[in-house]
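S.K.: Provide a 3D model corresponding to the input given below.
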Amino acid sequence: MQKNYNKEFHLMATVFDENLSWYLDENIQTFTTAPKTVNKEDEGFLESNKMHAINGFVYRNLPGLSMCKGDKTTWHLSGLGSETDVISLYFQGNRFLYRQNRKDTISVFPHISHTITMEPDSMGQFEVVSATVDHYRGGMRANYTVEKCGLFQRQAEIMRHSKTFYIAAMEIDWEYSPNRTWEVEMFRGHEDNPAHVFLEKSDGFIGSTYKKVVYRQFTNDKFTKEVERTPDMDHLGIMGPMIHASVGDKVKVVFKNMASRPYSIHAHGVKTESPDVYQTKPGETHTYTWYINKNTGPTTDQEECSVSAYYSTADVTKDLYSGLIGPLVICRRSWARSLGLKKEVEEFALLFLVFDENESW
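M.R.: Now for the predicted structure:
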């Protein structure tokens, strides 16, 4: 047993390419329904043999990842594969410490290992997943369980401070490139301008305007007056409002779904009232509660504020590509900032993302 720790786990995340196994031909003969019809060069067949696994299990089948609330837990994380297999492991529900920094996601490059520590305070069943879309859909997902092991342990927490935000999901037409003067300067009339494929409507293409669903902030629970963005927040673009919270805050998000299908609003790596995220139906309003406790905010070795995100979890991939994401900034509590005595620095939130409109709702 490792000293000073209650639980110790090792996760090895890799894509087992069964096409390169010594036993491929034997597996075809043994396990396929019609071995003579198999074409080993078929793209679909090749892809089907790439098993996106954690410790050799796919789609949440890995057993044994259970612990008690508050257990001192150490995770050893490894990755294998080629230079394309950059695995980003995200622990839902609870954050961890890595090199004295509190995080919820860590990148594991091939043949490099990391050790992280966790004292889980959110109970329930959660996932540890590779957040890369290809890995996530391919099944690189495992469940871990945090159990109630003490009489006085509870999920909800008593927080000294409270904040409320009124946010709605709204459908809009989004223009990716409202101004195209940059093309003249960048390409000066050359025929190799790649922008035409993405921005022009000719030849059966959609162009640069797409229907999206976005998060937008309102003044109260009537949801009649939208909060106008100040000039310093215009840069957020398609993203939802920048939500600020400090350690010790109980954040209530009154969420109204003004769109045409079920959505939710969930804070990345933040403790909530329930491990299951409620799906808000179209036209419905639901209140989500986030607990910004000491295991959520930055450590004293980190910068004063750390950035996270909030998004919809009805279908994480399709909801994200449809437009539902916003920045969440969590800071150590500062009375000077709370009283307005400390001048804030300028803040920018930048989201680098290939919006795959083929995956949009």
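S.K.: CA only for contacts and neighbour counts going forward, please
M.R.: Fine.
S.K.: Could you check the longest strand along the chain and say which residues are buried?
M.R.: Identified as the longest strand of the chain according to DSSP state E is strand 161-175. Of the residues in strand 161-175, 165-171, 174 count as buried by neighbour count, 16 or more other C-alpha atoms under 10 Å.
S.K.: Tabulate those residues in TSV, adding columns for distance to Leu46.
M.R.: Formatted as TSV, the buried residues of strand 161-175 follow (distance: C-alpha to C-alpha, whole Å):
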residue	distance to Leu46
Phe165	48
Tyr166	48
Ile167	44
Ala168	43
Ala169	40
Met170	41
Glu171	39
Trp174	37
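S.K.: out of those, who's nearest Ala13?
M.R.: Ala169 (34.7 Å; C-alpha to C-alpha).
S.K.: so the closest one makes contact with Val214?
M.R.: Yes - contact criterion C-alpha atoms under 8 Å: Ala169 and Val214 qualify, at 5.5 Å.
S.K.: one more to put side by side:
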Amino acid sequence: MPGVELTTSDNTHIIAIFREDINTARIEQFIGQFDPPRSQKNHQLVLGSGSHSIIKGARQSSDDILIIPAHVDRIKGIFQNTNQIIVNNAFAEKPHAVELIGNIEDIGLTYQRALIENLAHVKGSDAHSIEEMGRSYTWVKMSEPSFDGLKVALLDPKHCIIRSPDDCPQPGSVQITKISIKSKLCKNDGNGPIEIDLSPWYTAIIGSRGSGKSTLVEAIRLGLRRDNNKYLPTDQLKLLRSFKDNAFEPDSEISIEYRKVEDLYKLTWNQSGEMLYHKNVNGTWDIENTFSSSRFPVSIYSQKMLYEIATENGAFLSVIDSSDDVNYDEWLDQHTNLQLE
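M.R.: Below you'll find the predicted structure:
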């Protein structure tokens, strides 16, 4: 995303971040409306307009621009301005966030803390020496880096923004990274598989009745070979058999990509059989023959299964018994063998 740091007539720095497809002419047009002097070079440019006007101008183009007062608590930050009216007027135009280098508790004036307490606080990666590189950052929760993702994250800073030195959350050691399905009704316009990339944090599949949500769940169950679990309810087993018999053609296939720390695996299922692959350092898939469900832990529950867990005696115990951690059947076999010895 392109961005510029502007110096206003009241000696304040403001960051403007633009949508990905904005071109240089649009950026120059935006800056040009704030009375830039003709004689100064870009890095020396002091605009003729104040903070209030620039923030207001950006908000009027809010579909394309995010406006953030820079390092508000440091030199050339807006809180260095002793004119409270100018500061209040600037924040009355509702910037999208503020860059805060320190902590809000360290800001001495109560009115300044009140102005930013409900805004997102970010910190740029700007470094003025080699030693400072990488020490300052903001972690933003979004599925992939994008203008719209950043814009949404700034609306919910409590859950979507983390500033250094606080640690960023780390993804789990295991994750389903991608689902690929090709069946009678599940294919793209080119007759190829539908592919869905999954977030390491959380992915929600939303759709009306009959739109295919359960298809995805059962496809994961088949791809990860969880279709022979004796603890599955009878109705669920019938649904799986119907799914296998009626939803797939000879060239249909389910593919599940599964990450374990840094290793990536692919499990496939079709009517001819099941395969397991491991991605090598060259980026190609090698066949593996050592599948075990314990290598690929996952919990899969349909809506009906969740209902049974909540209402039927013993249903939750069955979930525990069938888990990879407990594996009651394996324990029972070992127990029986020990008794026979």
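S.K.: Can you give me the TM-score here?
M.R.: Aligned and superposed, the two chains score 0.24 in TM-score terms (TM-score structural alignment, normalised by the length of structure 2); 156 aligned residues with a C-alpha RMSD of 7.6 Å.
S.K.: returning to what we had before: nearest to Ile243 of structure 1, of the buried residues of strand 161-175 of structure 1?
M.R.: Using C-alpha to C-alpha, Phe165 is the member of these that lies nearest Ile243 of structure 1, at 8.3 Å.
S.K.: now that closest one, nearest residue through space, not along the chain?
M.R.: In space, Phe165 of structure 1 comes closest to Val253 once its chain neighbours are excluded; the distance is 4.8 Å by C-alpha to C-alpha, 6 or more residues apart in numbering.
S.K.: isn't the one you found right up against Tyr215?
M.R.: No - using C-alpha under 8 Å, Val253 of structure 1 is not in contact with Tyr215, being 11.8 Å away.
S.K.: Return every residue with contacts to both of these two.
M.R.: Any residue near both Val253 of structure 1 and Tyr215 by C-alpha atoms under 8 Å, 6 or more residues apart in numbering counts here, and that gives Ile167.
S.K.: does Tyr277 of structure 2 sit in a helix or strand, and which one?
M.R.: If you go by DSSP states H and E, Tyr277 of structure 2 is part of strand 273-279.
S.K.: His135 of structure 1 too?
M.R.: Assigned by DSSP H and E, His135 of structure 1 falls within helix 133-138.
S.K.: immediately after that helix, which helix or strand?
M.R.: Immediately after helix 133-138 of structure 1, counting by DSSP H and E, sits strand 141-147.
S.K.: Could you check which helix or strand contains Gln339 of structure 2?
M.R.: In the assignment (DSSP H and E), Gln339 of structure 2 maps to helix 328-340.
S.K.: cool, and Glu47 of structure 1?
M.R.: According to DSSP H and E, Glu47 of structure 1 maps onto helix 43-48.
S.K.: mind checking which helix or strand Ile55 of structure 2 is in?
M.R.: Assigned by DSSP H and E, Ile55 of structure 2 belongs to helix 51-60.
S.K.: I should have written Ala25 of structure 2 there, sorry.
M.R.: Per DSSP H and E: Ala25 of structure 2 is located in helix 24-32.
S.K.: Next: Lys238 of structure 2.
M.R.: In this structure, Lys238 of structure 2 sits in helix 234-246 according to DSSP H and E.
S.K.: How many residues are close by Ile330 of structure 1?
M.R.: Counted with other C-alpha atoms under 10 Å, the neighbours of Ile330 of structure 1 add up to 22.
S.K.: mind checking the SS state of it?
M.R.: State at Ile330 of structure 1, reduced to three classes by DSSP: H, G, I helix; E, B strand; the rest coil: strand.
S.K.: Excluding chain neighbours, what is closest to it?
M.R.: Ile330 of structure 1 sits nearest to Ala245 (C-alpha to C-alpha, 6+ apart), 5.0 Å away.
S.K.: Quick check: the gap between the one you found and Thr117 of structure 1.
M.R.: Noted for Ala245 of structure 1: a distance of 24 Å to Thr117 of structure 1, by C-alpha to C-alpha, to the nearest Å.
S.K.: Comparing the two, which residue is more hemmed in?
M.R.: Neighbour tally, Ala245 of structure 1 and Thr117, criterion other C-alpha under 10 Å: the higher count belongs to Ala245, 23 against 20.
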